[in-house]
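> pasting the sequence and the predicted coordinates here, then a few questions.
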Amino acid sequence: MSAMPETLALHVLNGPNLNLLGEREPDIYGRETLADIQSLCEAAAGDVPVVFRQSNHEGQLVEWIHEARSSARALVINPAAFTHTSIALLDALKTLDIPVVECHLSNPAAREEFRRHSYVSLVATGVISGFGPHGYELAVKAALRLAQERADVAAR
């Protein structure tokens, strides 16, 4: 296996209201906090640096996606409510040439009808949902594996 460049990080972006994890609807989203999930992601990433961010503002998430174009080897995103509404996130994600894994704590397909459509899924390499915080661990590992596989192919 060829090595990924040391400077490229894994970016994990979190959308609106995820700053309230552990407090907001724990029957749906669990009792773990966003800080707990960040620790889980960092542990799953091993030696790969993790840029872990959350914003309630769509434009800020777009800016961070643009930043990922030059500083990320892969992106994990939980767009939260923007999943179902944001063409701006879709368009920003289309500019990436790295693996994108969409991650949700709950299973949107098993919830209200309006949550069953995802703009992000149109460009995501893969989607992980319904596994609570463990889904982030799965998403991180999948994103990094996909990035390594792409690097290996490019090195041949």
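Here it is on my side, so go on. Numbering: from 1, shown residues only.

> C-alpha only now, for contacts and for neighbours.
OK.

> residues near residue 136, how many?
Neighbourhood size, residue 136 [other CA atoms under 10 Å]: 27.

> hey, where'd the strands end up in this protein?
Applying DSSP state E to the chain gives strands spanning 9-14, 50-54, 72-78, 100-104, 126-129.

> most packed of these?
strand 100-104 (a mean of 28; mean count of other CA atoms under 10 Å).

> what angle sits between that one and strand 9-14?
In terms of direction (axes from the mean of the first three to the mean of the last three CA atoms, to 10 degrees), strand 100-104 departs from strand 9-14 by 30 degrees.

> in terms of secondary structure, what does strand 100-104 contact?
Applying 3 or more CA pairs under 8 Å, 6 or more residues apart in numbering; DSSP states H and E, one finds that strand 100-104 contacts strand 72-78, strand 126-129, helix 134-155.

> check it against this one:
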Amino acid sequence: MNGDPFSGLYNLMRTAGQEDAPTGAARLRRGTVLTVSPLTIDVAGTTQEADRFYISHRLIAGHTEKLTVSGSGVSGALDISASCPMGSHDDMSILRGTVALNAVATQDGPVLQAGDEVLLLTTDDQTFYIIDKVVSCA
């Protein structure tokens, strides 16, 4: 993507929204979460309420994602409790193998808390797209 990557992102969003797409230059804003329920965010000194936001699904409590985790070269101790009806085995060793796990991860509670900073995208300072939670590098 040549040029400003955020303008490219905005153009993709505008195309996806088609007839409801706003016009004008996209601007990034940083906001501070004031309250979570209902969601209010301070944007440039003004309090914006929930009806002005579209939020990334990853920031919502209860969000789920399917995960596939695999690994090899895992080392360490593995304790397995098992019993043998013959009483002849009381421990087990695994020397080589691959670990694979298919799981569904569920967001436990809201990601955003009062005081958190968020990255917002807007064209008109009326409707805001909450891109993600941000933190300072310092």
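Now that the structure is in, tell me what you want to look at. Note that this is a predicted model, so its numbers are computed, not measured.

> superposed, what's their TM-score?
With the length set by TM-score structural alignment, normalised by the length of structure 2, the two chains reach a TM-score of 0.27; 62 aligned residues with a CA RMSD of 4.9 Å.

> in JSON lines: the strands of structure 1, plus distance to residue 135 of structure 1.
Shown next, in JSON lines, are those (distance: least, CA to CA, whole Å):
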{"stretch": "strand 9-14", "distance to residue 135 of structure 1": "12"}
{"stretch": "strand 50-54", "distance to residue 135 of structure 1": "15"}
{"stretch": "strand 72-78", "distance to residue 135 of structure 1": "10"}
{"stretch": "strand 100-104", "distance to residue 135 of structure 1": "7"}
{"stretch": "strand 126-129", "distance to residue 135 of structure 1": "6"}
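
> which stretch among those strands comes nearest residue 89 of structure 1?
strand 72-78 (10.3 Å; CA to CA).

> which elements pack onto that closest one?
Against strand 72-78 of structure 1 (3+ CA pairs under 8 Å, 6+ apart) you get strand 9-14, strand 100-104, helix 134-155.

> what about 10 Å?
strand 9-14, strand 50-54, helix 58-71, strand 100-104, strand 126-129, helix 134-155 (3 or more CA pairs under 10 Å, 6 or more residues apart in numbering; DSSP states H and E).

> mind checking those for the one nearest to residue 36 of structure 1?
Among these, helix 134-155 comes nearest to residue 36 of structure 1, with 10.9 Å by CA to CA.

> just the buried residues of the closest one, please?
135-144, 146-148, 151 (16 or more other CA atoms under 10 Å).

> do stretch 9-17 of structure 2 as well
Neighbour counts over stretch 9-17 of structure 2 (16+ other CA under 10 Å) mark 10, 11 as buried.

> before we move on, which element is residue 13 of structure 2 in?
Using DSSP states H and E, residue 13 of structure 2 sits in helix 5-17.

> could you point out the helix or strand that follows that helix?
Helix 5-17 of structure 2 is succeeded, C-terminally, by strand 27-35 (DSSP H and E).

> quick one: that next one to helix 5-17, angle?
80 degrees.

> coming back round to it: could the helices and strands packed on strand 100-104 of structure 1 go into JSON lines alongside distance to residue 50 of structure 1?
As requested, those are exported to JSON lines (distance: least, CA to CA, whole Å):
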{"stretch": "strand 72-78", "distance to residue 50 of structure 1": "9"}
{"stretch": "strand 126-129", "distance to residue 50 of structure 1": "19"}
{"stretch": "helix 134-155", "distance to residue 50 of structure 1": "10"}
